[in-house]
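1. For reference, the sequence and a predicted model appear below.
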Amino acid sequence: MIKKITIGLLAIACFFNAEAQAPKQIAVQTNNISLLLSVGVNGRVYQNYFGKKLLNPADNAALVSTRHEAYITGSMEDQFEPAIKVTHSDGNPSLVLQYVSDAQTKAADGATETSIELKDPKYPVSVVLHYLAYDKEDVIKAWTEIKNAEKSALTLTSYASNMLHFDADKYFLTQFHGDWASEAKMQESELTNGSKVIDSKLGTRANEYTSPLFMLALNKKADETSGEVMLGTLAWTGNFRFQFEVDQLNSLRVITGINPYGSEYHLAPGKTFTTPALVLTYSTTGKGQASRNLHKWARQYGVLDGTQPRMTLLNNWETTGFKFDEQKLVTLFDGANKLGVPLFLLDDGWFGNKYPRVNDKAGLGDWDENKSILPHNIEYLVKQAEAKGVKFGIWIEPEMVNPKSELYEKHPEWILKNPMRDENYQRNQLVLDLTNPKVQDYVYGILDNMMTKNPGIAFIKWDCNRTMSNAYSTYLKDQQSHLYVDYVLSLYKVLDRVRAKYPHLPIMLCSGGGGRTDYGALKYFNEFWLSDDTDPLERIYIQWGYSNFFPSNTMAAHITSWNKTASIKYRTDVAMMGRMGYDIDVDKMTPAELKFSHQAVADYTRLSPVIWQGDLYRLISPYDENRADMMFVSEKKDKAVFFNYFLNKRYKEVMTNVKLQGLDPQKKYKITEINLMEGTKGTMPDNGKTLSGDYLMTIGLGMPRGSTLQQTSNVLELTAQ
């Protein structure tokens, strides 16, 4: 009997001991995504799984593995690219990170934050991995804190925001690249053994050639409605690096964060370095669902006032360039009224006295009204606009300076320029040293002084027209490797001050076009200028690319005369898929064009809640066919707006039906073609019909036929009956 009791007690003891030895598992989860990590017997944290959330939480325990360390350190056992590389004050380049603790809390915005503290057992250096999970949106933000408790500075050579591991048969990467006026070109390629790096080294206009955006499909190429795909973007308005490395076992590690190029960072004792966040989402049903996840998250959390209306506007740039005066501008306010838009935006060329801003060679930095063209100052323009029922907005480029300016003469120490080299100009200008607190005060003061004098200003366009080159900071002295990082952090300090005083002032983020396209900046801005290229044909591709990551109400799209052969309808229909605006000489429009445009603005205003807040479905890609089709569907599925754009259609090329998405199959929808020139009929075969959602998603909409559809377009309004 005693023997049986002893055996029983031993069995119970073994059971509890086995329970005690079971690896600790940490779950970062949304409604449909799961990132599982665990603590190994060596104290290190490992990624066990990333993908579709399992239905049975008990199954997570079967995924425990020590194959992929979650945040790999340099100069240790791993011989591939690390997430972090440091050098201690004694010259030792190694780092070991072991688990200390973890916690999960509810963030202020309702998301669940998971933090995992890791520490080196030999050195007083710790790292905290942060994950913020948004349940309904299926979005995760991931960033890292690095804390130095040593007595001297810790040198950070690499400091990634996040590291993820994947094990699949194949990997397909879509990147977004281009140049001025040709942004966001999509390019997909299969990853092979070795490293693929997407990065930027441009400083201010960091995204001019490459956007901080990527899509990663696993096992096979994903399309809009099928395939396993992750979308990632770095919330950082500076140099970034995405590294994709496939090892000898066909495992992929993805490392994202600030580009360490030229940015070795010396972390002072007692200080913490916080990396920018990687914003990611994942879908097992293709790119379309992943985009909708990001759009919903962005409108609620990622963009300033993302759920609020935007203003359609008229800009003067393509009408006047630098050649205008006070009275000319006042007459242009009438053009805004003729179009029916509520806002007029005055662009570059309104400032400078000693060095008047009559071209792009002078005046930048001297933000006083040019008395020869604005004798009654901005205040007069604001009042004149208000008298005509129009709000007034204005352009600034506060981070830059022309050598031919009073600011350059008074404060040469405020300018980024290498003292041993010739000055290097882009657009005849240089960059101000925002790392200097005096410059931060000056840049903030540009906007603050303008708004204090003219509280009626209703809109700001904040531009940034050059990258960094031959850059050197007098303020940073012997810490020049901090410049790229500290410039961005300093910009955020300025923008924090702006938003503290002017929390809801609409501001457009511009950088010579799409030079700044990231969620690090968009939390301060309402929208961004995608490209200076407003040719509607090119804009279809540019807007299509950006639509993978940004909702339509963030994408400023203007009707201009860039492509003078394109019809006003085609230009308008393309702009309608974003935040529509005008940069056009209204006086040169024909009566028919003006009447069409006025009605288009009214229809756009009426339909903008669907376009701005609805779910986007990209139906047919311009990369696949000689057309682009997309639609927005309201949350209640009672309203939809469909866009069809024919591109360079070939002779007798037949366009098949397009199957719609996102509708309620049980509802019936009245189809009405809008945006028609007076006296013309709709060309869509199903115009005027009432068809079920099931029919439209199964059979689809019929397409116009004929050889005269080159660069033509159609907009349909679908209303549930």
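-> Everything's here; your move. Model, not experiment: these values are computed from the prediction.
2. Could you use CA atoms for every contact and neighbour count after this?
-> OK.
3. Centre-most residue in the chain?
-> Nearest to the mean C-alpha position of the chain, by CA atoms, centre = their mean, lies Asp518 at 3.3 Å.
4. now that one, nearest residue through space, not along the chain?
-> Leaving aside its sequence neighbours, Asp518 sits nearest to Ala235 (CA to CA, 6 or more residues apart in numbering; 5.4 Å).
5. Go ahead and confirm the one you found touches Ala277.
-> Yes: using CA atoms under 8 Å, Ala235 is in contact with Ala277, at 5.5 Å.
6. Can you tell me the number of residues neighbouring the nearest residue to Lys287 once chain neighbours are set aside?
-> Spatially, and ignoring its direct neighbours in sequence, Lys287 is nearest to Glu224 (4.6 Å; CA to CA, 6+ apart). When neighbours are defined as other CA atoms under 10 Å, Glu224 has 18 of them.
7. Against Gly514, how distant is Pro622?
-> Distance, Pro622 to Gly514, by CA to CA, to the nearest Å: 20 Å.
8. In terms of neighbours, single out the busier of these two.
-> Gly514 (31 against 16).
9. Contacts only, for the more buried one.
-> Trp180, Glu183, Asn207, Glu208, Phe528, Trp529, Leu530, Ser531, Asp532 (CA atoms under 8 Å, 6 or more residues apart in numbering).
10. how about the longest helix belonging to the chain: buried residues?
-> Longest helix in the chain by number of residues, with DSSP state H as the criterion: helix 591-613. By 16 or more other CA atoms under 10 Å, the buried positions in helix 591-613 come out as 593-594, 596-601, 604-605, 607-613.
11. For the residue nearest to Asp518, which residues are in contact?
-> So Ala235 contacts Pro276, Ala277, Leu278, Val279, Asp518, Tyr519, Gly520, Ala521 (CA under 8 Å, 6+ apart).
12. one more structure, for comparison:
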Amino acid sequence: MNKYNLFIALLLACGTAQAQLGQRIIVETDHTSLIMSVGKNGRVYQNYLGARLLNSADNMTLPQGREVYVGGGMEDSFQPAIRVTHADGDPSIELLFAKQSIERPTAGCTETIVTLKDPKHPITVKLHYQAFIKEDVIKSWTEIINGEKGEIVLNDYASSMLNFDAREYWLTQYHGDWAAEMKMQESKLTSGIKQIDSKLGTRAAMYQSPLFLLSLGKLSDETTGEVIVGTLAWTGNFRFHFETDQNNGLRVISGINPYASAYRLAAGKIFTTPAFIFTYSANGRGQASRNLHAWARDHDVMDGHKPRLVLLNNWETTFFNFDEQKLSGLFDDAVNLGVDLFLLDDGWFGNKYPRSNDKAGLGDWQPTKTKLPNGIGNLIKQAEAKGTKFGIWIEPEMVNPKSELYEKHPDWILRLPNRKEDEQRNQMVLDLANPKVADFVYQTMDDLITKNPGLAFIKWDCNRIMTNTWSPYLKDKQSNLYADYVLNLYQVFKRLRAKHPHLPIMLCSGGGARIDYEALKYFTEFWASDDTDPLERVYIQWGYSNFYPANVIASHVTSWGKQSLKFRTDVAMMGKLGYDIDVKKMTAEELTFSKQAIKNYKRLSDVIWYGDLYRLISPYQENRAVLMYVDSARSKGVLFNYNLNIRERETVNRVKLQGLDAAKRYKVEEINMMTGAKPILPDNGRVYTGDFLMKVGLDLNSWHLKALTSSIIEITAQ
């Protein structure tokens, strides 16, 4: 038994008996330590967060740091983690150590629970820290237990509070809009406050993404520097609070945005915050990303190690204009192309108000008889008879005013009672804070799946934010709305997955406005952006790759952009490949290329989906982007090379590969080539040592190559 396992065994044996002042609370993974201690005043302090100390005895000599979960209304001068108004009106809370316990919820994971109590009020706060040992990921959240006889108000209720002491702090954040997601910005944190937050309710990640990188001491890069990579597992309003104090100490608070959300918690009830998930790396961003990717596949994402389906979507081919006959022809296209699935997008529902555009039908989830007289089940049978699977799009949280649902249940809509309705995209948001409405959403989804056996895929969309937000159901508890909406949505997800555990479902929100790891427990992938121009997608998918494995980032070949079909395909293949293109408009050469590209993708998908990612050349630093995936045995790799705005005869350096075995020999060969094209490599198919490829590298950008061209290199151990 190693020292770590012995330490855990001793803690488990001791249970909660060690409530001594000065005791250490140790949360550790293979390479990271978070160490806390109980101070003389009974509060808990963070002593250390960083690379794991080799000598466990050193854990006991660390100096006391800053408090781990500061209560508001006391003597602290900065933003607290929690602020409470008690039943008697007292606005203060002090949290003192009561006990700690350690559990093993799953293999390879320990959960440390630190229980804190207020000495003046019967309020208990439990800090949970799950440590995923092999993946070097820590997941933290908080339980707040109201033991008072009356209702309390949670004015702030963070999931996590971390403290740092470094010479400098650099924040990497991602922002955007519809069709402009994941635009990276980097800035040095100076004295004072920096906040990243969302107040949108639904589509909560449209403007700001719920994730960040924090570099300590200097701005990190892919292979050097200390960095924290963090994200909040919450499908609603979030807030990251960065506060640098007068001594250059940094406090990072993560959790639900308390804006308009002072949560009223009834006596005897428990509020559980969403999880803040983070990893620490002393060796740059690349290692941090690989940590998160491994954790996601192993512990979070729905069926993280199971195959994904390559699909053909009809949207750009037909938009709303289709019928059974036209769809039947598209099934033939899917089979001819060689994909696994045909996905029917928006426009298949509504009868009193048929869905012929985006102005009607949302909420009336019955197939339009004039378009689909034989229903969805008949489409499934037709698709299967032709040799492909069938999937469908739905937007169950939304409603058009021009719908039967709206006419029957105007009280099911989020809207202010004394003001004009605010429509966006001609639609409104259903009140999922109301359990009856949540039941309707669940029943809609369950009926769609149950009544259509063989349905193989669902695209779950959510196309607008909350505005003029008021719930008829909540009445005098309107500040609970933003949180209760999300919590009830999770219950819908849980019920659906309990009955239909492995049906692939794509998480979509007008593009990449829902990308969090809590939702991804129930979804197999997310739609990264409605912008599928491959030049833009290089940047978008590059940003996502810092936080998410390739098998959850849906990336499709479409007609957006003026680049070649090869360039569009090569960009889409770095994620979870799909198509949204009119196959009949392809030339014979393009169709032949696409069929072979799909075969290549399926042959190499295990490396792309489950391999380790190495980002080699950033599009933010050069006019190109290069990345590669390597399998766990270091026997197979796939390298993606994109020339972006390369200028005529621009000089660029050789690319040094990463992640290979220096002692192995590798055949290096370009694939995904158009008929008659000349390989980018001067001696395509040559065998090199891993040592050479990592120290000397490959020349991937000869002077004759043009902007917006690409290559894919297969690397195979001999």
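-> Here it is on my side, so go on. Just so it is clear, the structure is predicted and the values come from calculations on it, not from any experiment.
13. Now intersect the contacts of Gly514 of the first structure with the strands, please.
-> If you go by DSSP state E, the contacts of Gly514 of the first structure have Phe528, Trp529 in strands.
14. Of the contacts of Gly514 of the first structure, just say which sits nearest to Gln480 of the first structure.
-> Asn207 (21.8 Å; CA to CA).
15. Just give me the neighbour total for the residue mapped onto that closest one from the second structure.
-> Matched to the second structure by TM-score structural alignment, Asn207 of the first structure sits across from Ala205. Neighbourhood size, Ala205 of the second structure [other CA under 10 Å]: 33.
16. Ala205 of the second structure contacts Ala513, doesn't it?
-> Yes: at 4.3 Å, Ala205 of the second structure counts as touching Ala513 under the criterion of CA under 8 Å.
17. Asn250 of the first structure touches Asp167, doesn't it?
-> Yes: between Asn250 of the first structure and Asp167 there is a contact under CA under 8 Å: 7.0 Å.
18. mind listing the helices for the stretch 401-550 of the second structure?
-> Using DSSP state H, counting those that start in this stretch, the helices found in the stretch 401-550 of the second structure span residues 404-408, 435-450, 481-499, 534-545.
19. Could you say which of those is packed most deeply?
-> helix 534-545 (a mean of 22; mean count of other CA atoms under 10 Å).
20. which residues in the first structure does that one match up with?
-> Counting by TM-score structural alignment, helix 534-545 of the second structure falls onto residues 536-547 of the first structure.
21. any idea how far Trp609 of the second structure is from Leu162 of the second structure?
-> Applying CA to CA to Trp609 of the second structure and Leu162 of the second structure gives a distance of 32 Å.
22. Over to Glu395 of the second structure?
-> 37 Å.
23. So which residues of the stretch 1-150 of the first structure form strands?
-> Taking DSSP state E, counting those that start in this stretch, the strands of the stretch 1-150 of the first structure run over residues 24-29, 33-39, 45-52, 68-69, 84-87, 98-106, 112-119, 125-134, 139-148.
24. check contacts around the aligned residue in the second structure for Val330 of the first structure.
-> Mapped onto the second structure by TM-score structural alignment, Val330 of the first structure lines up with Ser328. Applying CA under 8 Å, 6+ apart, we find Ser328 of the second structure in contact with Leu379, Gln382, Ala383.
25. Weed out the non-buried ones from those residues.
-> Leu379, Gln382, Ala383.
26. List just the nearest of those residues to Val668 of the second structure.
-> Ala383 (39.1 Å).
27. Where does the strand or helix carrying that closest one end up in the first structure?
-> With secondary structure defined by DSSP states H and E, Ala383 of the second structure is part of helix 375-386. Under the alignment (TM-score structural alignment), helix 375-386 of the second structure falls on residues 377-388 in the first structure.
28. contacts for the matching stretch?
-> Residues contacting stretch 377-388 of the first structure (CA under 8 Å, 6+ apart): 326, 329-330, 333-334, 337, 344, 369, 371, 391-392, 453-454, 456-457.
29. switch to 7 Å and redo it
-> Identification of contacts with stretch 377-388 of the first structure by CA atoms under 7 Å, 6 or more residues apart in numbering yields Val330, Phe333, Glu369, Lys391, Phe392, Asn454, Gly456, Ile457.
30. Stretch 288-301 of the first structure now?
-> 137-139, 224-225, 231, 281-283, 306-307, 548-551, 615-618.
31. Okay, and which of these map to strands?
-> Among the contacts of stretch 288-301 of the first structure, DSSP E puts Val139, Leu231, Thr281, Tyr282, Ser283, Asp615, Leu616, Tyr617, Arg618 in strands.
32. Lovely, talk soon.
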